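Q: sequence unknown, structure follows:
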């Protein structure tokens, strides 16, 4: 049975790593763009509930000042040759890998995730920084386009940076979400003013500090701290483009405000992601994959699975394997690689998880493993939980839980599986399991989601940074990664140089005759296969 959420009081747990000295925490907090007499906000370490960071809070005026400085710095940065920008991104890549223990300590201290989950963020940022360092010039280089009149029209597409991009990043993946979108914006020649969630701001500030160490000119990347209700309006009023990762409700408001200002916005929002286990799946591998799909970062992952659909013929075997593997997971708080599942990050998230589970149980859901908060481990821990017999009247049936909880359903055939998987307003990520790769890919193409992984949870699509990543429906607009991930931060401009004769008739030819000549020319171009 589910229990009430533990109160976030101080609990016994691991001490902060030696790398996180008071001097280091003060140095990072000092990089926030805020006035010297700013009010302060204190964050707590999820493992123990003890105070962690003391951060200055930015005001709307501080945000405006940050944008003013960024606009000055951006002009110089945009004029910096792409070859130099490339070197800075590659130096940043090397620094992230060389000093990863600092990042891992910060992420665990602020977020409460396990070290293995934190390490995947280091991997992600290394891949993204290398990718845009090596590919930005190809995406941003001037491109010849077909002219209006063959041989007579010289047409070129060039790309200009948007200017100053606002990046609003969440607490659940404090390094990945703080840096990956920013790296692409910087590679394109933009400056960035970023608002990370205060709970994990130290990790974002550490990433920014490393980029400056790599050679980024001062002022090109700035950080502000505060509630969206306080400084969100200043961000929107000053931004040339908005990149937001967070809730669907907030994303809708940002899209509306961006539309009023006629600026672009890219929004990665919520999800209720499905996993489909077909009747020919390797059951042991699918069960292992389900654990990897549902419980990383204590389920606080936008692309993690919360709905699991299993073919009726293999349901019992799969549930037995999945349950056994889930029961073996090690839950704990430690700054090493020993734990499989860490803590939730905030009291609000623990409250949501426990309320969703309690509501489902009260209405008839069956708990296999899990179902309980674990205050004995720390104030915000919750067991990995598998539920069956979940019905549409239960809150977690359709609403995102964002915790270590998954509901398991069965299906009759592939059409039934696809119909159930698509029965949601969301469409962020999905997973399909089959021994037949071709069959798995065919089913994947029918699922309404921006990314679908075959025989993998989410890492295959997420790590394929040459391909776009983002959501359909209520899961958002726009894409990160690949060409779209950098080109969205640019304004395309077409320059067309017309030589000799254009579409207007020469003075010596009558308009009717000219129209007949052009008509014949158009027919000839079609016959010749000209595009």
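A: Cool, the structure landed. Bear in mind the structure is a predicted one, so any value in this text is a computation, not a measurement.
Q: every contact and neighbour count from this point should use C-alpha atoms.
A: OK.
Q: for the stretch 151-300 of the chain, which segments are assigned as strands?
A: Per DSSP state E, counting those that start in this stretch, the stretch 151-300 of the chain carries strands over the ranges 153-161, 164-169, 191-196, 221-223, 241-245, 264-268, 273-277.
Q: most tightly packed of those strands?
A: Per residue and on average, the most neighbours among the strands of the stretch 151-300 of the chain fall to strand 273-277, with a mean of 31 (mean count of other CA atoms under 10 Å).
Q: hold the first one in mind and look at this next one:
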């Protein structure tokens, strides 16, 4: 079946009331029925893959092939993962007598996963199809209704996805596409939502958090990153160079987990000295952690810093660019320079400064040379942002040991960016890169909250009775018998206390 994708404007209506009414019905819809919609949507995405990619590519004038593999394919994979795994992840967990405390005899309970209700998804502009759509799908699979606020210039992408969802059988009231304006998100929050999933900058995330704090509305914040690439001396350097070229060109480098700094452990290999940063990279400022180590303020490369004397200075594409302040002994900050043959786009001027070094043109990737693993870990963990990190080494065991000490949301070994598109993999950062998780088991669980139902079987409810004289000794003996080291003596005291308790009850009038 072919779907007609028409990114038309939706009529004005009371979206909150309609969404909540639809959600109350959707929440009690059996999981197999919800997933039937997801399955049908997956097939429609496949049949309309080229058209979806074209619509997504129109936002930033990217190649269709890139959008097919970076947005459409991961979205279809996410649908399949939900179809196969959502029932397991959201299944009710029942706890009977296994590992139950002795004094809780007769108690059983079950943990249900309940939908929050109305979820607001605020999407980014860099991946206008995949990111907001996968968040919306996880929320819908969890039994929620969704208000999707697209980034400026991307509403037609969101509407195309919503139309396919409707053709797959989804109640239109369960997925409402809001206007692109910031005010649309503010109005939605003011009217009342039950959870917010935000993808964007740390600054905007803090603004939204301040608003949500007024009503204690929970959220997931998927914020900025300044990801580091760690290179060991034994790394496959050809692979490293290919990875850097891929990471700095994918989606015009508008990817939150694109490489923003390179950390080399030991000497700088010749391949990295000769690596040229591709031409279209956004301007980059030294991360806060690097500024702290350098003792200086925010620093951009300029003609002055390029010619400043120091290790690596000269005609090599890797030149010394030391920010103001002292660099710790044994460390070396250098920069991967842009191509020497890069020319400023037409319509610009300022020939006094070489085009490849102008501040408003391309800024290079900082390369920090450290003597050992401890220094590399300290540098990564000192940064304000902590979304992801990549390690390149032929010694996988060594890389895994290092990865365990890095405090970021994820670490990739011998790869860059691509593994995060795996629908099984949870995604999220810490510190200034946000909190909470999207995608994978953990991301689906984020769309629900644990609702516990406990049952007390039998007639015994001793805790309802007023404490008797001697109960304190009984409780103390039980704690020592259950958890202490001298358990034989404790059991003896417990037995005596129970006998005393029974005798007291018999003599009670």
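A: On my side now, so go ahead. Owing to the predicted nature of the structure, the values given are computational and were not obtained by experimental measurement.
Q: if we can go back for a sec, could the strands of the stretch 151-300 of structure 1 go into JSON lines alongside distance to residue 297 of structure 1?
A: Shown next, in JSON lines, are the strands of the stretch 151-300 of structure 1 (distance: least, CA to CA, whole Å):
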{"stretch": "strand 153-161", "distance to residue 297 of structure 1": "35"}
{"stretch": "strand 164-169", "distance to residue 297 of structure 1": "17"}
{"stretch": "strand 191-196", "distance to residue 297 of structure 1": "18"}
{"stretch": "strand 221-223", "distance to residue 297 of structure 1": "25"}
{"stretch": "strand 241-245", "distance to residue 297 of structure 1": "17"}
{"stretch": "strand 264-268", "distance to residue 297 of structure 1": "18"}
{"stretch": "strand 273-277", "distance to residue 297 of structure 1": "15"}
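Q: closest one to residue 464 of structure 1 among those strands?
A: Taking CA to CA as the criterion, strand 264-268 is the member of the strands of the stretch 151-300 of structure 1 that comes nearest to residue 464 of structure 1, at 17.2 Å.
Q: that closest one: average distance to aligned residues in structure 2?
A: Between strand 264-268 of structure 1 and its aligned stretch in structure 2, the superposed structures give an average distance of 0.5 Å (mean CA distance after the TM-score superposition for structure 1).
Q: and that strand, which stretch of structure 2?
A: Residues 218-222 of structure 2 are where strand 264-268 of structure 1 aligns, taking TM-score structural alignment as the criterion.
Q: ditto for stretch 292-305 of structure 1
A: If you align by TM-score structural alignment, stretch 292-305 of structure 1 falls on residues 246-259 of structure 2.
Q: start and end of the matching stretch, how far apart?
A: End-to-end span of stretch 246-259 of structure 2 (CA to CA, to the nearest Å): 10 Å.
Q: flag every buried residue along that stretch.
A: Of the residues in stretch 246-259 of structure 2, those with enough neighbours to count as buried (16 or more other CA atoms under 10 Å) are 246-259.
Q: over to stretch 90-109 of structure 1?
A: By neighbour count with 16+ other CA under 10 Å, stretch 90-109 of structure 1 contains the buried residues 90-96, 100-109.
Q: chain neighbours aside, what residue packs nearest to the residue nearest the centre of structure 2?
A: If you average the C-alpha coordinates of structure 2 and look for the closest C-alpha using CA atoms, centre = their mean, you land on residue 428, 1.9 Å from that point. Using CA to CA, 6 or more residues apart in numbering and skipping the chain neighbours, the partner closest in space to residue 428 of structure 2 is residue 437 (4.8 Å).
Q: so which bits of stretch 65-75 of structure 1 are buried?
A: Applying a neighbour-count criterion of 16+ other CA under 10 Å, the buried positions in stretch 65-75 of structure 1 are 66-67, 69-71, 73-75.
Q: farthest-apart pair in those, please.
A: Between any two of these, the greatest separation by CA to CA is 14.6 Å, found for 66 and 75.
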